[in-house]
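K.L.:
Sharing a sequence plus its predicted fold:
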Amino acid sequence: MTDVNVAVVYYSSTGTNHQLAKWAEEGAKAAGAANVKFLRIPELAPEAAIASNPAWEAHYNETKDIPEATPDDLDWADAVIFSIPSRFGTVPGQVKQFIDTTGGLWAQGKLVNKVVSAMSSASNAHGGQEATIQSLYTNMHHWGAIIASPGYADPVQFASGGNPYGVSVTVDQEGKMVEDVKDAVHFQAKRTVTIASYIKKGMQG
């Protein structure tokens, strides 16, 4: 397999998408990715808002030393795996702000042929997970990126809820994931790395 650089980029307020991203990191490494960066999208919410939710505040304090994602990380990466929660069926403001910083790379054509994949979560089974992933993919089309959705390329997809766009989970009132999606995340990461390897090898050849 051609060496692939993978950026696992996530935003998480209370920890769900942090966990999905950690599984994606595991899956990318197991798939043979040469280098994997684990990166968080910067938090923009005011401290008062964070402090109003004990789970949010605890997770923020536990993870604030994780490196923040920058456009340079996207330039470096051959593949990018996003893990983000749904906010009213679209991406959180923090994620939109990060995407908006990629204009310079876009103008230089440096995001073309990046291989991207995404995962999401919401607090109920039909809370906008699929719409959120597709909303993010709309940005990726503007990048000229290649979307590596999991589809139904492996039976694990059916066991984890059957979302062909990217792994999605429901989070209960106690903040726990309802679906068991670890294996599906590993598969999605492996598929992303494999496709990125094919693309990189083809571009080099």
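P.N.:
The structure has been received and is ready for your questions. Numbers count the residues shown, from 1 in each chain.

K.L.:
going forward, measure contacts between C-alpha atoms and count neighbours the same way
P.N.:
Fine.

K.L.:
Give the full set of residues in contact with the most centrally placed residue in the chain.
P.N.:
Centroid-nearest residue in the chain: F82, 1.3 Å away (criterion: CA atoms, centre = their mean). Shown in contact with F82 (CA atoms under 8 Å, 6 or more residues apart in numbering): V8, V9, Y10, A21, V116, S117, A118, M119.

K.L.:
ok, the fourth one to S120 distance?
P.N.:
A21 sits at a distance of 10 Å from S120 (criterion: CA to CA, to the nearest Å).

K.L.:
what about the helices in the protein?
P.N.:
Assigned by DSSP state H, the chain shows helices spanning 16-30, 47-51, 54-63, 71-76, 93-100, 103-107, 129-143, 156-159, 182-204.

K.L.:
here's the one I want to compare it with:
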Amino acid sequence: MSLNEAVRVAVIYYSSTGTVFELAKTAATAAEKAGAEVRLRKVRELAPAEAIASNQGWSDHAAATQHIVEASLDDLEWADAIMFGTPTRYGLPASQLKQFIDTAGGLWAQGKLIDKIGSSFTASGTRHGGQETTIVALNNTFYHWGSIIVPPGYADPIQFQMGNPYGTSHTSNNAEVPPGEIELAAMEFQARRVVETTATFVRGRAARFA
């Protein structure tokens, strides 16, 4: 990219009942406000239609987000920075997001994911429901890709209220409690930090090789 181009951020998520979707939307909006070109993408649903129909919140969210474009490998290659969002599943990322990540082997083999900026966020139904381990597990992907992980850390006062230096996280009380003001502010900060770090890195590299 040239020194005058906006950095490109892909916010790629899975959400069953909408909690992670709210975080992803907030990240995408904050990244745009910070000057980035953004693609908000959901990954393909793998659960059978019967399972989705059996949960009103799940089926309502699926219907409400039909307009969101599904993620493709082109989104990974296009992006300067990738933000992954997922609910916890036994302290691990949801299989829907993992399946999408597993299709990226060709890009990895060609070295096309090296030096991407990476950052992760999550939500769980219960307190201590595996939020930190889920983010760490997602970040293992970035290690293998040769990406540069950018966590929020405690680099902003909001982090001392939200309390997760690995990435924004939320406890939804089994989808009954949406992300609140603190969680959304933390998500906004994480997205801004990703954009600012990406701009510093990518533009510095462009200037070096200009």
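P.N.:
It's in. Nothing here was measured: the structure is a model prediction, and the numbers come from that model.

K.L.:
Give me the common contacts of A21 and S120 of structure 1.
P.N.:
S83.

K.L.:
thinking again about what came up before, which residue in structure 2 aligns with the residue nearest to the centre of structure 1?
P.N.:
Under the alignment (TM-score structural alignment), F82 of structure 1 pairs with F84 of structure 2.

K.L.:
Could you do V185 of structure 1 as well?
P.N.:
In structure 2, V185 of structure 1 lands on M187 (TM-score structural alignment).

K.L.:
Distance of its match relative to D60 of structure 2?
P.N.:
24 Å.

K.L.:
Check W145 of structure 2 too.
P.N.:
From W145 of structure 2 to D60 of structure 2 the distance is 35 Å (CA to CA).

K.L.:
ok, these two, which is more surrounded?
P.N.:
Taking other CA atoms under 10 Å, W145 of structure 2 and D60 do not tie; W145 has more neighbours (21 against 15).

K.L.:
where's the more buried one relative to G105 of structure 2, distance?
P.N.:
For W145 of structure 2, the distance to G105 of structure 2 - CA to CA - is 9 Å.

K.L.:
just P48 of structure 2 next, same as before
P.N.:
Distance from P48 of structure 2 to G105 of structure 2, by CA to CA: 26 Å.

K.L.:
So which of the two has more stuff around it?
P.N.:
Neighbours per residue (other CA under 10 Å) separate P48 of structure 2 from G105, with G105 holding more: 13 against 8.

K.L.:
which residues does A28 of structure 2 contact?
P.N.:
By CA under 8 Å, 6+ apart, the neighbours of A28 of structure 2 are V11, V38, R39, L40, A191.

K.L.:
Quick one: buried ones out of the residues you listed?
P.N.:
For the contacts of A28 of structure 2, a burial check counting by 16 or more other CA atoms under 10 Å picks out V11, V38, R39, L40, A191.
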